[in-house]
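>>> give me a 3D structure for the following:
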Amino acid sequence: MMTVLAEHDPLHLDPSGRDHHGEAACLREAGPVTRVILPGGVPAWAVTRHDELRDLVRDPRVSKDWRRWSAVTNNLLPENWSLTGVVKVTNMFSADGEQHRRLRTAVTNALTPQSVRALQPRLDEIVATLVRDLPRNISEDGSVDLCRYFANPLPLNVICELLGVPEYLHSRIRDLTASVFDHTIQGDQVNNTQKEILRTMAELVTYRSDNHGKDLTSSLIVTRRENPELLTEEELYSTLWLVASAGHETTRNLLVNAVRALLKHPGQLAMAREGATGTWEAVVEETLRWDGPVGNILTRVALVDITIADVTIPAGEAIVAPYSAVGRDPLKYGEDAERFDITRKDKKHMAFGGGPHFCVGALLARREAVTALPALMCAYPHMRLAVDDTAPKPLPSMLSNSVMELPVHLMP
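A predicted model of the protein is given here:
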């Protein structure tokens, strides 16, 4: 079959994340494979259909290694690029083959089904405390910000405990994560954030070297000490940062988006509260499909010319996974793909990626959400949004899909 290049003007992906789903609809309309422009004027491609993207992430003809991107080898990326912190990393996210397996194994050993189940009592305790304390944080207008007092501290505390992060570093990790995922920043702020991340991870390693514990950081320190070839110092710091940042940012967005969806769809919320076993799991999976925590992510580099849906992506060019677009693909989910429906039969999605790089923290994120959502929504059965749903400011990010604040009234 003859292959052709996409001919329409490329869509500029919005670094401010003002309308992820409006942008996603435009991407789907442009076709199954379309050219896009990343922040900073950097060209790439987007695969906008579920099945095509599912196949692509398993394709050995694509690489996760950003060093194989022609824009990198030809020195075409802007200085202090706003996506530097989520693209130019040295951990399992940007590794292939044996290197990927080596870097991933150390983390997966800490996130087995058994170890995640063992976290349940502590998770229950954190959730109960946050739910109980919400009324203490009501502002003068009678609302409480669920982002600040519930959705952010829950996964941040969980992941920091898993990593053995001392409490005095929690807020720094939170702020640095917000900076990395803010794709409107540029210039010296990008560079300063990267330097501060390195300093913070080095500080964590020093702390845990002096205070060894049963945590992931201590485990990785021992691995490096016993066999430095298995984990370089750069890989150690980068792996810790990947777990710390992605381990709470995406779960935070999942919680916020689920609460928003339920409060905007009271019939669905009623079904969740009254439903049988597995109903809250259905809420989580439908949220991940319908309004997942990641909008767009630069995910692969073509190693050879690749033809998808009659469109050729040239070797060396980058490919974006537009999860907001794929999650509502009508070819996969039917004509009602735009509808939030926890009874939907086909809720399989790509919110956690796919193939060898399927999110290592997916099990933990799901458990946090399935624990937190019923505890919150059943403790405050009259909760409602405090502002018009168009009012919350979106996270300023091409990648993160959620809002900065979620003010609600807990009682009538």
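
>>> C-alpha from now on. contacts and neighbour counts both.
OK.

>>> helix, strand, or coil at residue 298?
strand (DSSP: H, G, I helix; E, B strand; the rest coil).

>>> alongside the first, I'd like the structure of this one:
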Amino acid sequence: MTPVTYDPLDPAFLADPYPAFAWLREHDPVHHHPADHRAPAFWALSRFEHVWDAVRRPEVFSSAGGLTFFPDEIGQLGIPPTIVMLDPPRQTQLRALIGRGFTPKRVAVLEARIRSFVRSRLEELAARYADGATVDFHAEFSSTVPTYVLAELLGVPEADRERFAPWVLALTELQNDGFDSAALTGSHASTDALTAMAEMMEYFTAAIAARRAEPADDLLGALVEAEVADDDGSVQRLSDWDVLGFCFVVVAGGSDTTASLITHALALLEEAPDQRRLLLDDPSLLPGALVEFLRLESSVQGLARTTLRDVDVDGTTIPAGEKVMMLYAAANRDPREFGPTADRVDVRREIPRHLSFSSGPHFCIGSHLARLQARVALEELLEAHPWISLDAAAGRRHESPFVRGWVSVPVARL
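Now for the predicted structure:
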């Protein structure tokens, strides 16, 4: 195999990271990445078994030091801490609170509303396409589905939902720009995005106050009413800052990732028309196919942990206090776990375990909701436009080492 350089901030790598991931898996599975002028030194794990083991050991690989290889990304943005940057037992306790809004039963109740929304969006886009307009599949379809669902979940009134979409985009932009100090001083993150972030914080601060004055049957209302036991056994309500942190993690973790799943699914099917035909002939394959799409194009490419002690991984010692990237996207294509066809889409593939939603204590709390949205969106899309085609060459991706997704992808044919 020809050597391939792993450079997580190189646009050429970000355009197609999979050759570099394959090289790491085979030749340097416990990779030490040196510091340079763009980022400090860190380690990277790329084999499935190594990543699977590490994310399930928070006592060794901690989330409390941040989820990127940049220092203090949350502090630089001035946003509340979230459960994804905590370790058990506190993380377990707080996760149970937000989990009330994501139970399979509660998520299933949303299906009829999601289906109605998706059908209306498809009708609108088809009418515009028929009139000769350019239709952006990702921005005007895929991204609108999670934005609608998150607004429903958080109890954002319909009158305010036009404001909600730019906040989601702002969070996505700030995450994907990398969290380094240069990004936050203007070389990447735009002033518009930071302004939208401030507006979102102000809006939800007022919404929290309204829920405290008058309870509501939505996730925000449930968080305001939730009680948490302190270390001394006393019970108290979550602070406004705590609830804002929950809002942040719901919006940041549940919007762009789900939108990218929908667009990636269609792009993968376009590359494999035989697999599309299988789904069209047997729609019952779709739930399993969604896991396959996530495996091949992981919306979250990788997140970091910090070692709390020296740890041996496959004969290499990673010292305490080091940042370690968990390369989910590399692990999800490991032929040791998924066989010799790991790089090819197979909608009939049996996948007993994967890392698209991580694993262990930080397994994605919104996984049921993400799969529901993508399933409904693709069911309706493939029924209404079974051979829809995207102009991926004209599309534009995010440039981020942490997530893989789209900014825009035009429709080539409906």
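
>>> and the TM-score between these chains?
With the length set by TM-score structural alignment, normalised by the length of the first structure, the two chains reach a TM-score of 0.85; 392 aligned residues with a CA RMSD of 3.1 Å.

>>> per the alignment, residue 182 of the first structure pairs with which residue of the second structure?
Using TM-score structural alignment as the criterion, residue 182 of the first structure maps onto residue 176 of the second structure.

>>> surely its match and residue 400 touch.
Yes - under the criterion of CA atoms under 8 Å, residue 176 of the second structure makes contact with residue 400 at 4.9 Å.

>>> and the equivalent of residue 333 of the first structure over in the second structure, how many residues sit next to it?
Aligning on TM-score structural alignment places residue 333 of the first structure opposite residue 338 in the second structure. When neighbours are defined as other CA atoms under 10 Å, residue 338 of the second structure has 20 of them.

>>> related to what we said a few turns ago, the match of residue 182 of the first structure: neighbouring residues, count only.
20.

>>> grab the nearest non-local neighbour of residue 43 of the first structure.
residue 37 (4.5 Å; CA to CA, 6 or more residues apart in numbering).

>>> ok, residue 216 of the first structure next?
That would be residue 163: by CA to CA, 6+ apart, it lies 4.8 Å from residue 216 of the first structure.

>>> show me what the one you found aligns to in the second structure.
Residue 163 of the first structure maps onto residue 154 of the second structure when the alignment is built from TM-score structural alignment.

>>> return the residues in contact with its match.
With contacts defined as CA atoms under 8 Å, 6 or more residues apart in numbering, the neighbours of residue 154 of the second structure are 218-220.

>>> what do you get for residue 308 of the first structure?
Contacts of residue 308 of the first structure (CA under 8 Å, 6+ apart): 33, 52.

>>> how near is the one in the second structure that sits across from it in the alignment to residue 181 of the second structure?
Under the alignment (TM-score structural alignment), residue 308 of the first structure pairs with residue 313 of the second structure. The gap separating residue 313 of the second structure from residue 181 of the second structure is 31 Å, by CA to CA, to the nearest Å.

>>> residue 228 of the second structure now?
Plainly put, residue 228 of the second structure is 34 Å away from residue 181 of the second structure if you go by CA to CA.

>>> same deal with residue 379 of the second structure?
As defined by CA to CA, residue 379 of the second structure lies at a distance of 42 Å from residue 181 of the second structure.

>>> got the contact list for residue 286 of the second structure?
Shown in contact with residue 286 of the second structure (CA under 8 Å, 6+ apart): 279, 347, 375, 379.

>>> looking at the first structure now, which of those still hold up?
Among these, the contacts conserved in the first structure (both residues aligned by TM-score structural alignment, their matches' CA atoms under 8 Å) are 279, 375, 379.
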